[in-house]
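J.: any chance you can model this:
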Amino acid sequence: MDTLLANTFFNPLNISLSFLILLLASTYLPTTIICLGDIGVPSTSTVKPLCIEEERRALVGFKQHLVDPSGRLSSWVGHDCCQWEGISCNSSTGHVVKMDLRNPYPYPDSDARWDESAYNKSCLGGKINASLLSLKHLKYLDLSYNEFQGIRIPMFFGELKSLQYLNLSLASFGGEIPPSLGNLSSLNILDLGMNFRLFSRNLTWLSHLSSLKYLNLNYVDLSRTGARWAYDINMLPSLLELHLSSCQIESIPLSLQRINLTSLLVLDMSDNGIKCSSSPSWVFNLSSLMTLDLSWNNFSCPFPNEFANFKSLEHLDLSQTGLKGQIPKVIGNLCKLKVLSLSYNKFDGGGIEEFWRSVSNCPNNSLESLDLSNCELESQLPASIGMLKNLQDLNLGGNHLWGSIPNSIGHLSSLKTLDLSFNKMNGSIPKSLGQLYELVHLDLSYNTWEGTLTEAHFRNLIRLQYFRVGIQVTDPPMSLIFDVASVWVPPFKLLSIAIINCQVGPGFWVWLQSQTELIQVTLRGIGISEDSILEEWLLKMSSQLKNLDLSNNQLSGDFPSHLKFPNLEHIDLSHNQLEGPFPLWRSTSVYALYLESNIFSGPIPSTIGQMMPNLKILSVRSNQFSGEMPHAWSVGRKIWFLDVGHNNLSGNIPTSLGVLSLLEVLKLNNNNFGGVIPDSLQNCSGLRSLDLGHNKLFGNIPLWIGGSNVSLLYRLQLRSNVFTGHIPQQLCNLRNLHILDLSHNSLSGTIPKCLDNLTSLVNNNSNAFGMGSEQATLTLKGAELVYNVTLKLVTSIDLSSNKLQGEIPEEISNLILLGTLNLSMNQLTGKIPSKIGNLHLLETLDFSHNHLSGHIPQSLSSLTFLSHLNLSYNNLTGRIPSGSQLQTLNDLSIYMNNPLLCGVPLSTNCLGDNTFPAKDANDKNEDGNHDKLWFYVSVVLGFIVGFWGICGTLILKTSWRYAYFEFFDNIKDKVALAIALKATCFKRIFF
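T.: Coordinates of the predicted model:
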């Protein structure tokens, strides 16, 4: 299960609070069940009677309707049901009082490796038989963490009147919560949380549970209850702990007539998206609250001063609640506060020092955990940071903090976690960090530190286990040098180290070899080139190593394949100079292998699925692998990411890839694959990204690509192949598609009019963007660009360089989220769609090299994001539209070879324009007088030259003068005759 669920159940604070509540609740239970391990065993009991026969038969009937794949209930044989697994009886009467069938397989925390298949195998399922009604003395029933596949909670549970504890959490129950549960008047604990298909129309049945002290409805859909949920829950006067996280509650009523929840200690209403215009006053009257979690909501109301009423508050979580402005000063009055999380809000940049002063108002400040991560804070860390003596966890990551770490950081003697990652901090790292002898987790990554890290920074960190420092590999290396004396032996044993794009001194390698208990190692971009040192160190590594990242270094030669890492899960050797055959380890634990951008050669081993049966991610792009793609994939059915692009692979695409039912990303681009796309790929029903571009594939585009089997596709690239035929109408069924590239093929026919069915390009309600990081090469803005993390933000349709005919469908103007549209190098005719300006996010538009005609639509001028436009080599006519954005695109090649186009920026004037192109008003003001002056000077000079060049010569030279007049005398008769003939023709034509 994901991290959110893991944190919910395994957060130490949650466990301690829940334990407290259960302990308090147990004081209200009859003495026969205070000891949950052996319910109902009096201290004077000497004889344990056998269980009641009727109850034994009931349990047998219950078991018969269950599905038990792991055989957990195999002990349910014989006559003494009190000895069966999960069953406890009252030692005096023999009645069954406890049934604990919670899944015993450990649920994951953030550090443990978890086998989902093993967990599922341990789940009970099937149906719940009504024979349980015979267990009339049952006080404790736990079916949590099982898999009942959406069945309803049995209504007959409401007849188990003795129940005091009912836990059905995370057991996959569905449907409506039966109101009959309101009959359980003795119930103290009710946990229905994490049943994602469970809902309730109203909670009025709760009013009968007057003894209820613990209620968990996390992830139960309460949207149908409106605001009534609060009035119903307010009827529980004994309630101590209330969990309503992720219940789709949309609002909180502003007031309640009478507040009965006066004993409430814990209130969790996180992750509901609650919006409010003003503060609900009744919540702030719950003065006994010790824990309040309102995180991941959307409050628009200002932070209320009524928070000062929570004098007993120890845990406050307001992360991701839309808070703005200054960090609230009123928090400084909560002197019992131990845990405070305000992360993912938008506070004013420089309020952190004032906040520090406010929390120091309490003479005996008890704050132990402070999370201000991702709050847009912009300031230096104040020196007053050292005043919080009890602080154990400090997270300031993801802000805009600058400057260095103050020396006073060394006064936080209780600090266990310090996270300053993803800020703009610089300067040297103070040696006072070395005074934090309780420090376990230190993350200084993604800041631009300077200076040298020496043993003085680590000398007293005897408990340090996690250390991270560095910046993106794409950035210039930091001037920070990690160098310690080669004779120094550190007092700690790290479990995780990450050094990225830093410089390391010679003493670093000696220091590193002392760290023999590492689980996670990231040494990325630090210039490792000494293969012998690396191999020597790896040989000493503990067998518990799980994550090894040596990417972006200068490793060369063969990577040692004889090394054994029995627990290694993640290997990243990408962006080095490694060569030789495919490095293959026999490992059942490896799930991710990154070998891209090296010089590996030879075939990809066909035994890869056998050697690494749990492999999920395989990336070998940009190497020199050759031969055919392996055909034996049946063993590696768990693969969901497969990238062999940019190699020299040949042959047909193996049909056996169709057995990879979990496959989400398949990239075979830039190889020499031939043949057709195998139909077996339609069996990969989870496929989201398919890139077969730059190969030699031929035939028609298969119709199944637009079928229901692969309906999750968000990216389809088939560019630079030899595909023929029409573009299938079925592609319009891919509602999540936002990258479609069929360019550079031999496709014919027309562009489908149904492209506006691609809803991910029409509205933002698509789930198409739920993808991980993936690299792709796309033609955008007139050039091939490589996209990585930002791929999820790209929206593109490229049908260029085909043989498409007909008109551009008007429906294409409905794709308002489209960023790139390239239809160039086809045989398209007709006009450009008049509503092309609807594509307001368009950055690239290329219709060049077609037979388009008509005017360029005026709406084109409204595209304010347009940075690349090409309409050349068409038959467009008329004036080029004017617009502020179009005027920035003054490259004449945009419109070339459209001889009937006119207007700016072309030199061709349109009909009605002035003889000379009008100048800008500023140009007229600046240059008008200057032009007039030169005009008059030119006229005068021309007159002088003309007059004296001709007339002056005739006056001065007599022989030229006689010849001149004789010439005119000879031609006068000819001129008169010519004028007469022209006059005659004129009359005949017009009269």
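J.: switch to C-alpha atoms for all contacts and neighbour counts from now on
T.: Noted.
J.: endpoints of stretch 346-359, how far apart?
T.: Using Cα to Cα, to the nearest Å, the end-to-end distance of stretch 346-359 comes out at 19 Å.
J.: go through it and flag the buried ones.
T.: Applying a neighbour-count criterion of 16 or more other Cα atoms under 10 Å, one finds 346-347, 349-352, 354-359 buried in stretch 346-359.
J.: I have a second one here; can you model it like the first so I can compare?
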Amino acid sequence: MLDLRNNSLSGHLPPKILNMMPRLEYLDLSNNKITGVKDMILDGRPSSLEQLDLSYNSLHESQLVSLGNLSMLRSLNLGSNNLKGMLPEGIKWLKGLTYLDLYNNSLSLSEDDLTNLSSLKYLDISYNSIYLNKSDDWIPPFQLDTLWMGFCQILPMPQFPKWLRTQTDLRELDLSNTGIKETIPNWLPSGLQYLYLSDNKITGEIPQFFPKLKYLSLSNNSFSGNLSPRITNTMPSLQWFDLSMNNMSGGIPFSYCRSSNLERLQLSENNLSGEVPNCWKNSSNLLLLDLSNNKLVGGVSDTLCNLQMLESLHLSYNNLSGPIPHCLKSCTELSTLDLGHNNFIGNIPTWIGESLLYLKTLSLRSNAFNGSIPRLSFLPYLRILDLSNNNLSGTIPQSFGSFSALESAPTYQCCYFNNDTLYAEDMLLFIKGSEIKYTTSRQLSIDTLIDLSNNYLSGSIPEELGNLHGLRSLNLSGNYLIGQIPRSIDGMKQLEVLDLSRNNLSGAIPSGLATLNFLDHLNLSYNNLSGSIPTGNQLQTFTDPSIYIGNPYLCGPPLPINCTVNIAKAIEEEQNKDSSKSRMEILWLYTSITLGFITGFWMVCGSLLLRRTWRITYFRAIDNMIDKLYVVMAVTVAKYKRKL
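T.: As a prediction, the model looks like this:
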């Protein structure tokens, strides 16, 4: 046995490499950069090699001629190479071959190429240019237990290949995206355990004649009508059921809640109506529940809280309402909580940041949540946070700079769930002004996002956000934020999207923004920013002036405003504004004095003219005051005369 996978090996293999190791039975050279394997064996001596893995390299078909000499070969994996055209001649004569993997090449395979492979049990020809249905009477020389031929790119198959009738031992069958338009025939082997028929145009009813089936994928077809309540009874071993992107209607039968083996249920993008069933008591193994993009109403069922193993919950794009039930805090294994685009109300619960410690994705966008943002920085794995389009108020918590999963650059991960299951995770994220559908865990694992746009947030942007060195998208647009753009923003080295538009930010644009080498989407429009736009590095690539529109005191490229002229104009406008303000104050002062005099004069004189008794009283009082004043003055003058 010789295992050299994942070693960045390049070039050709040494000539006669198998002659040098006559007892070698297992050779794994996968995930390298090998370009040639010609002349692996030259002198005709028999080789003991039984398993050869050359997948994920850079091979092409002309170098595989010598494989025909490997008479003992039982397993051959050539997936994800650069093979083109017809099947290499050497492979056609490997009569003892039981395992053949040609996944993701550009081969054009025909029935004739498989005539001699009578021992074949496993065949993967998916993602090629293959068509195996030239004649209805062709009888394969083999009896397969696994056939993968999904996403074949040439000549669609409007019907299920008739030769599949002979494959009575089939356990796994993948015909995804092959152009099939008919109903699922009942002659398919009843012993099937894995059946993948997604991305076709299959019509009719959902099959119920596979008692051993574990995985059934029927997504993106033309199934219609109501969901069958008997499906989980007729397929008791079902673990994964994907019926998303069809035209199913009606309510969700209670039987779907009661299947104890079901781990993944996907019914998204249909026309299902009614409420979320209140029957999730026996679904103890359910890991993923996706009911998004339907017409469901009512609140979140309390029995969902019984799903203690649940790791992904998608209820977005429905008409659900009410608050988030408090009991959902018991679903402590959740990695994804997606409740966006509904009518949920109330505050965002504080227990989300205290109990759901495995949470990686939290989307509550486009609801009616209000109040302040709770502390969420205790969530060590949170990478995607979308609270946009709500009624949230208050300030952005300073603790947002403490998300540990955002402090370093993201890395690709094979699995998104806590138990390392290989289920793909589907998710709609709003990035760069449009929604993007993520269909693989690898895509989700590499993206990091904070979106607080279109709320009523106030205060300044916390300097602590600069600690998020791994954040790729930050959207704070459509709020009432004030102050300056924090200079610490240059710490977000992975930032690709920055949207601070439609706020009340002021001051200069930090020069550190030009050091963000990955930035490719920027919007600072409709603020009160001033000064010259920084130049150099990444900012030089932003030539669209609309990203700065609505900031009258910004100048420099790409705006047509010259900074020198702009500064002089700003000073002149300020002086004119002060002069105008001074004139208005003087005018208001004189106007007030005049109005006061007129009002006081007529209040006194008008009263005396209109009331005779008031006039007599007034003038008598004046006479008395004059008499008293005369007496006081006469006495005072007399005293001074005596002293003299």
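J.: quick TM-score on the pair, please.
T.: Once superposed, chain against chain, the TM-score is 0.81 (TM-score structural alignment, normalised by the length of structure 2); 555 aligned residues with a Cα RMSD of 2.5 Å.
J.: structure 2: which residue goes with residue 889 of structure 1?
T.: Mapped onto structure 2 by TM-score structural alignment, residue 889 of structure 1 lines up with residue 542.
J.: from residue 557 of structure 2, how far out is that match?
T.: To residue 557 of structure 2, residue 542 of structure 2 is 9 Å away according to Cα to Cα.
J.: neighbour count: these two, which is higher?
T.: Per other Cα atoms under 10 Å, whichever of residue 542 of structure 2 and residue 557 has more neighbours is residue 557, with 18 against 15.
J.: confirm that the more buried one sits in a helix.
T.: No: Residue 557 of structure 2: not assigned to a helix; according to DSSP: H, G, I helix; E, B strand; the rest coil it is coil.
J.: the buried residues of stretch 346-359 of structure 1 in strands, which ones?
T.: Judged by DSSP state E, strands contain the following of those: 346-347.
J.: could I get the buried residues of stretch 346-359 of structure 1 as TSV with distance to residue 453 of structure 1?
T.: TSV is the format used below for the buried residues of stretch 346-359 of structure 1 (distance: Cα to Cα, whole Å):
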residue	distance to residue 453 of structure 1
346	33
347	33
349	30
350	29
351	31
352	28
354	31
355	31
356	29
357	31
358	34
359	32
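J.: which strand or helix spans the residue nearest the centre of structure 2?
T.: In structure 2, the C-alpha nearest the mean C-alpha coordinate belongs to residue 429, at 2.9 Å (Cα atoms, centre = their mean). Assigned by DSSP states H and E, residue 429 of structure 2 belongs to strand 427-431.
J.: thinking again about what came up before, give the contact list for the match of residue 889 of structure 1.
T.: Residue 542 of structure 2 sits next to 522, 558 when contact means Cα atoms under 8 Å, 6 or more residues apart in numbering.
J.: that one and residue 142 of structure 2, how far apart?
T.: Counting by Cα to Cα - residue 542 of structure 2 and residue 142 of structure 2 are separated by 60 Å.
J.: residue 336 of structure 2 now?
T.: Per Cα to Cα, residue 336 of structure 2 is found 44 Å from residue 142 of structure 2.
J.: likewise for residue 294 of structure 2?
T.: With distances taken as Cα to Cα, residue 294 of structure 2 is found 44 Å from residue 142 of structure 2.
J.: do residue 633 of structure 2 as well
T.: From residue 633 of structure 2 to residue 142 of structure 2 the distance is 141 Å (Cα to Cα).
J.: okay, the two: which has more neighbours?
T.: Neighbours per residue (other Cα under 10 Å) separate residue 633 of structure 2 from residue 142, with residue 142 holding more: 18 against 11.
J.: now do the contacts for the more buried one.
T.: Neighbour list for residue 142 of structure 2: 117-121 [criterion: Cα under 8 Å, 6+ apart].
J.: sitting in helices, which of those residues do you find?
T.: Among the contacts of residue 142 of structure 2, no member falls in helices (DSSP state H).
J.: for these, which one is nearest residue 395 of structure 2?
T.: Within the contacts of residue 142 of structure 2, the smallest distance to residue 395 of structure 2 is 62.5 Å, found for residue 121 (Cα to Cα).
J.: which residue packs closest to residue 204 of structure 2, ignoring adjacent ones?
T.: Sequence neighbours aside, residue 183 is the residue nearest to residue 204 of structure 2 in space, at 5.3 Å (criterion: Cα to Cα, 6 or more residues apart in numbering).
J.: is it true that the one you found touches residue 203?
T.: Yes: under the criterion of Cα atoms under 8 Å, residue 183 of structure 2 makes contact with residue 203 at 5.1 Å.
J.: what count of nearby residues applies to the aligned residue in structure 1 for residue 117 of structure 2?
T.: Taking TM-score structural alignment, residue 117 of structure 2 has residue 436 as its aligned residue in structure 1. Neighbour count for residue 436 of structure 1, taken as other Cα under 10 Å: 25.
J.: look up how far residue 404 of structure 1 lies from residue 436 of structure 1.
T.: Separation of residue 436 of structure 1 from residue 404 of structure 1 (Cα to Cα) stands at 17 Å.
J.: kindly report the same for residue 812 of structure 1.
T.: Relative to residue 404 of structure 1, residue 812 of structure 1 is positioned 53 Å away (Cα to Cα).
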